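[1] sequence and predicted structure are below.
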Amino acid sequence: MNIDHHYAIGVEWTGNRGSGTSDYRAYGRDNVVSAEGKPPLAGSSDRAFRGDTDRWNPEELLVAALSQCHLLSYLHVAVTHGVVVTGYRDEAVGTMTQTRDGGGAFVSVTLRPTVEIADPAHADLARSLHAEANAKCFIASSVNFPVRHEPTIVVAEQAGQRGGGATQ
């Protein structure tokens, strides 16, 4: 049985500088993303498209959504397989190719999670769980470009003693 989930957000353009879109340079790209019960999220376009670099742009938010979804899916599969994760951080990178007509699309996102685990005997299993987490990630399953993974597994006791102790 499939279960539908619905997500309602609002986006309000706040970049009218007085003359609307009378000229490409006349308007700001600022916007506010909102959802009931959550703090507003200040958005804009990428700097390359005259946006405000102090605000989140949609491209960053897409990469962030993939990274966050993978994190949450990974934690779920880790617990179901008995792998105790004690730390997780990701340095994700997305690549978008712009076309000559002004359009474009993402061509890939690479997630580079560093996962800290409690038991060194689970290092290989912890590394392998990224494939299962990817398959369970709702956002990764919704995009039409590859989401790659370059994980590093670190054992918790080694991380504290040697400042990293990666087991690649």
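    Done, it's in.
[2] CA only for contacts and neighbour counts going forward, please
    OK.
[3] tell me where the protein has helices.
    Secondary structure of the chain, counting by DSSP state H: helices at 58-80, 123-136, 156-162.
[4] mean neighbour count added to those helices, as a markdown table?
    Output for the helices of the chain, formatted as a markdown table (neighbours: other C-alpha atoms under 10 Å):
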| stretch | mean neighbour count |
| --- | --- |
| helix 58-80 | 18 |
| helix 123-136 | 17 |
| helix 156-162 | 14 |
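[5] same list (these) but as a markdown table, adding distance to Trp13.
    Supplementary listing: the helices of the chain in a markdown table, determined by distance: least, C-alpha to C-alpha, whole Å:
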| stretch | distance to Trp13 |
| --- | --- |
| helix 58-80 | 14 |
| helix 123-136 | 34 |
| helix 156-162 | 45 |
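[6] take the one below as the second:
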Amino acid sequence: MSVHQSAIRWQRAPHESDPGTYSRNHRVTLNGGQQVDVSASVEFKGDPGCADPEQMLVSAVSSCHMLFFLAIADFQGYRVDSYEDDPVAYLERNAAKGMEVTRIELSPRITFGGDNVPDPKAISRMHAGAHRNCFIRNSITAEVTIHHL
């Protein structure tokens, strides 16, 4: 077991472009001391210069998948030279007429180096293993799909 913490700090301030409401900007401090400026998404009166919770969620899913993929590839003797992804999350209405991230699409592009390069079936198996083991993916209800070449 491991424990993960953060600190969220918000202080009332006027909204930069809508004086009738408040700023959604706040700061997240992670337990390693890293700080992230966060706001609501732009569609919900957030600051486009800040990360939003939905971006952080999709980034967490993609990062978790990548870390498991890298570990599996390394364990199987493959050298990954680069891994890139441009994940997309879809915030949509759910059956209860609320909003939720219903699906996340990962599109990893991986470059292997060395003499031992996996074939497409081995790559698919590594993605399946990463998908199955990703802690973040296992913690959410959104459908996560992986589109890879």
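    Ah, there it is. Computed from a predicted structure; not experimentally measured.
[7] returning to that earlier point: looking at the helices of the first structure, which is closest to Gln98 of the first structure?
    Between Gln98 of the first structure and these, the tightest spacing by C-alpha to C-alpha is seen for helix 58-80, at 12.1 Å.
[8] now do the closest one: distance to the chain's middle.
    A distance of 6 Å separates the centroid of the chain from that of helix 58-80 of the first structure, by C-alpha atoms, centre = their mean, to the nearest Å.
[9] cool, stretch 94-114 of the second structure as well?
    What separates the centre of stretch 94-114 of the second structure from the centre of its chain is 8 Å, taken as C-alpha atoms, centre = their mean.
[10] hang on, the earlier thing: which one of the helices of the first structure lies closest to Ala8 of the first structure?
    helix 58-80 (15.8 Å).
[11] would you check the span in the second structure matched by the closest one?
    Following TM-score structural alignment, the aligned partner range for helix 58-80 of the first structure in the second structure is 53-75.
[12] so how much does the matching stretch differ from the first structure once superposed?
    In the superposition against the first structure, stretch 53-75 of the second structure averages 0.5 Å from its aligned positions (mean C-alpha distance after the TM-score superposition for the first structure).
[13] where is the longest strand in the second structure?
    Secondary structure of the second structure read by DSSP state E shows that its longest strand is strand 99-106.
[14] buried stuff in that one?
    Applying a neighbour-count criterion of 16 or more other C-alpha atoms under 10 Å, one finds Glu100, Val101, Thr102, Arg103, Ile104, Glu105, Leu106 buried in strand 99-106 of the second structure.
[15] show me what the last one lines up with in the first structure.
    So that's Leu106 of the second structure. Leu106 of the second structure maps onto Leu111 in the first structure, by TM-score structural alignment.
[16] geometric centre of the second structure: which residue is closest?
    Computing the C-alpha centroid of the second structure and ranking residues by C-alpha atoms, centre = their mean puts Ser59 first, at 1.9 Å.
[17] which residues does that residue contact?
    By C-alpha atoms under 8 Å, 6 or more residues apart in numbering, Ser59 of the second structure lies in contact with Pro87.
[18] check Ala135 of the first structure too.
    Applying C-alpha under 8 Å, 6+ apart, we find Ala135 of the first structure in contact with Ser141.
[19] that one -> the second structure?
    So Ala135 of the first structure corresponds to Arg132, using TM-score structural alignment.
[20] any idea how far that match lies from Arg125 of the second structure?
    Using C-alpha to C-alpha, to the nearest Å, we find Arg132 of the second structure at a distance of 10 Å from Arg125 of the second structure.
[21] could you do Val61 of the second structure as well?
    Here the criterion is C-alpha to C-alpha. By it, Val61 of the second structure lies 18 Å from Arg125 of the second structure.
[22] and for Arg137 of the second structure?
    Taking C-alpha to C-alpha, one finds Arg137 of the second structure at 17 Å from Arg125 of the second structure.
[23] swap in Arg9 of the second structure?
    Separation of Arg9 of the second structure from Arg125 of the second structure (C-alpha to C-alpha) stands at 42 Å.
[24] do the same with Ser62 of the second structure
    The gap separating Ser62 of the second structure from Arg125 of the second structure is 17 Å, by C-alpha to C-alpha.
[25] again, but for Leu91 of the second structure
    Using C-alpha to C-alpha, we find Leu91 of the second structure at a distance of 29 Å from Arg125 of the second structure.
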